[in-house]
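[1] sharing a model that was predicted from the sequence below.
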Amino acid sequence: MATKKIFPTKSSSSLIPWLGIAFIVMLIDQLSKITITRTFQLGEEKFITSFFNLVLAYNKGAAFSFLHNAGGWQRYFFTGIGIAAAAYIIYLLKKHGGQRMFSWALSLVLGGAVGNVIDRLLYGHVIDFLDFHWAGWGHFPAFNIADAAICIGAALFILDELRRVNK
């Protein structure tokens, strides 16, 4: 008697490692934020090197505090965008799980997006703590592990597209 597989194993099995990477990114992000919030007071800085500090900052807006003073609606707006992006990324991972660099990029962006959505849902803001600066040039806006993962994922998207165009 022949059996028919209802769910194709290739696409669902290739999704698991990419979701695992996203989960690890989200976990490291959340653990680092818990550590910082238990160690620092809001606005407190700790000098690490001549170009890097740790600081506890809250961001109610998006990247670079965009819309941070918008009155509160932005929390729900950016949470919705994060959830929609996560759903679309999971769809793309399921469809393109065999494309390694593309899937790495998606996984990093997914883990970062979920990490920041968790902050917005639990606290109403994103916890930032990485503060890079250059003598005389001022400080780059504080960010977190999730933001770094999203940026690295975006860079991998660009690199993947450049490689694809050159083929």
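    Great, that's in hand.

[2] please count neighbours and contacts with C-alpha atoms only from this point.
    Will do.

[3] the helices in this structure, which residues?
    Ranges of helices in the chain, per DSSP state H, are 9-39, 73-96, 100-123, 145-166.

[4] buried deepest among these, which one?
    helix 100-123 (a mean of 23; mean count of other C-alpha atoms under 10 Å).

[5] distance check, Arg164 against His96.
    Distance of Arg164 to His96, given as C-alpha to C-alpha, to the nearest Å: 14 Å.

[6] what residue is smack in the middle of this protein?
    In the chain, the residue lying closest to the centroid (C-alpha atoms, centre = their mean) is Gly112, at 1.3 Å.

[7] do you know how far it is from Leu42?
    22 Å.

[8] tabulate the helices of the chain (a markdown table), appending distance to Gly136.
    Formatted as a markdown table, those follow (distance: least, C-alpha to C-alpha, whole Å):
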| stretch | distance to Gly136 |
| --- | --- |
| helix 9-39 | 27 |
| helix 73-96 | 33 |
| helix 100-123 | 31 |
| helix 145-166 | 24 |
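
[9] can I assume the residue nearest to the centre of the chain is in contact with Gly153?
    No - applying C-alpha atoms under 8 Å as the test, Gly112 and Gly153 come out as separate, 9.2 Å apart.

[10] use this one as the comparison:
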Amino acid sequence: MQLTAKVAGAILILDQVTKYAVVHVMELDRKAAIDVFPPWLNFRMAWNQGVNFGLLSHESEIVRWGLIVLALAISGWVWIWVRREPHSVPVHASAGLLIGGAIGNIVDRIFYGAVADFINMSLPSWNNPYSFNIADIAIFAGAAGLVLLTGKEEAPRKGRTGNSR
């Protein structure tokens, strides 16, 4: 569980530091757009009140707090689930990614009223209209890791004491 907590903490810090730097220090909230390495990497300010790609986006306080409660419930469930059964290191790391990312977006919803998305990646012939953040990357990677890696672990054998002959 220490690994899960350390990964979650590292993602939360990385997410919040990058958001603060880009939104407040680089003033993306005022400029709305900063070309970093166009068209491949740009910063485009997007205040996401919903979930991925703005789904369930609504200015209602009920939706905002409902999404906070939902993210807390999912994070809590993942934490308890990982803690109850033995899992591999990659599964613990995946759980930490998901939990840290979810908490990062919860912090945004509490302080900003919406999630601060700013990373935009496009191609020379395609302008991506969507932005995301470090927390979104961590949530996606963590969820993918949990789906792909859980169940691939060797089940502990009963009756073994750890001594081999």
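    Thanks, I have the structure now. Quantities reported herein were computed from a predicted structural model and do not represent experimental measurements.

[11] got a TM-score for the pair?
    Once superposed, chain against chain, the TM-score is 0.82 (TM-score structural alignment, normalised by the length of structure 2); 151 aligned residues with a C-alpha RMSD of 2.1 Å.

[12] counterpart of the residue nearest to the centre of structure 1 over in structure 2?
    With TM-score structural alignment defining the correspondence, Gly112 of structure 1 maps onto Gly101 in structure 2.

[13] give the contact list for its match.
    8, 11-12, 15, 134-139 (C-alpha atoms under 8 Å, 6 or more residues apart in numbering).

[14] tell me the counterpart of His96 of structure 1 in structure 2.
    By TM-score structural alignment, His96 of structure 1 lines up with Glu85.

[15] rewinding a little: how near is the match of Gly112 of structure 1 to Arg30 of structure 2?
    Counting by C-alpha to C-alpha, the gap from Gly101 of structure 2 to Arg30 of structure 2 is 25 Å.

[16] try Phe53 of structure 2
    22 Å.

[17] pick out whichever of those two has more residues nearby.
    Phe53 (13 against 10; other C-alpha atoms under 10 Å).

[18] run a quick check on the more buried one versus Tyr130, I expect a contact.
    Yes - counting by C-alpha under 8 Å, Tyr130 is a contact partner of Phe53 of structure 2 at 6.7 Å.

[19] and stretch 107-124 of structure 1, how far from the chain's centre?
    6 Å (C-alpha atoms, centre = their mean, to the nearest Å).

[20] hmm, I was thinking of stretch 81-100 of structure 1
    Relative to where its chain is centred, stretch 81-100 of structure 1 has its mean C-alpha point 13 Å off (C-alpha atoms, centre = their mean).

[21] for stretch 102-119 of structure 2, same thing?
    10 Å.

[22] who touches it?
    Under C-alpha under 8 Å, 6+ apart, the answer for stretch 102-119 of structure 2 is 11-12, 15-16, 19, 22-23, 41-50, 64, 68, 71-72, 75, 131-133, 135-136, 139.

[23] nearest residue to the residue mapped onto Ile137 of structure 2 from structure 1 in space, ignoring adjacent ones along the chain?
    Here Ile137 of structure 2 is matched to Ala148 in structure 1, going by TM-score structural alignment. Excluding its sequence neighbours, the residue lying closest to Ala148 of structure 1 (C-alpha to C-alpha, 6 or more residues apart in numbering) is Gly112, at 7.7 Å.

[24] quote the end-to-end distance of stretch 50-63 of structure 1.
    One end of stretch 50-63 of structure 1 sits 24 Å from the other (C-alpha to C-alpha).

[25] what about that stretch, distance to the chain center?
    Distance, centroid of stretch 50-63 of structure 1 to centroid of chain: 15 Å (C-alpha atoms, centre = their mean).

[26] repeat that for stretch 132-151 of structure 2.
    For stretch 132-151 of structure 2, the separation from the chain centroid amounts to 7 Å (computed by C-alpha atoms, centre = their mean).

[27] cool, stretch 50-69 of structure 1 as well?
    The answer for stretch 50-69 of structure 1 is 15 Å, by C-alpha atoms, centre = their mean.

[28] buried sites along that stretch?
    Within stretch 50-69 of structure 1, the residues that qualify as buried are 52-61, 67-68, counting by 16 or more other C-alpha atoms under 10 Å.

[29] Phe132 of structure 2 touches Asn120, doesn't it?
    Yes - at 6.7 Å, Phe132 of structure 2 and Asn120 qualify as touching, with contact defined as C-alpha under 8 Å.

[30] for these two, indicate the residue with more neighbours.
    Per other C-alpha under 10 Å, whichever of Phe132 of structure 2 and Asn120 has more neighbours is Asn120, with 25 against 22.

[31] residue in structure 1 matching the more buried one?
    Looks like Asn120 of structure 2 aligns to Asp131 there (TM-score structural alignment).
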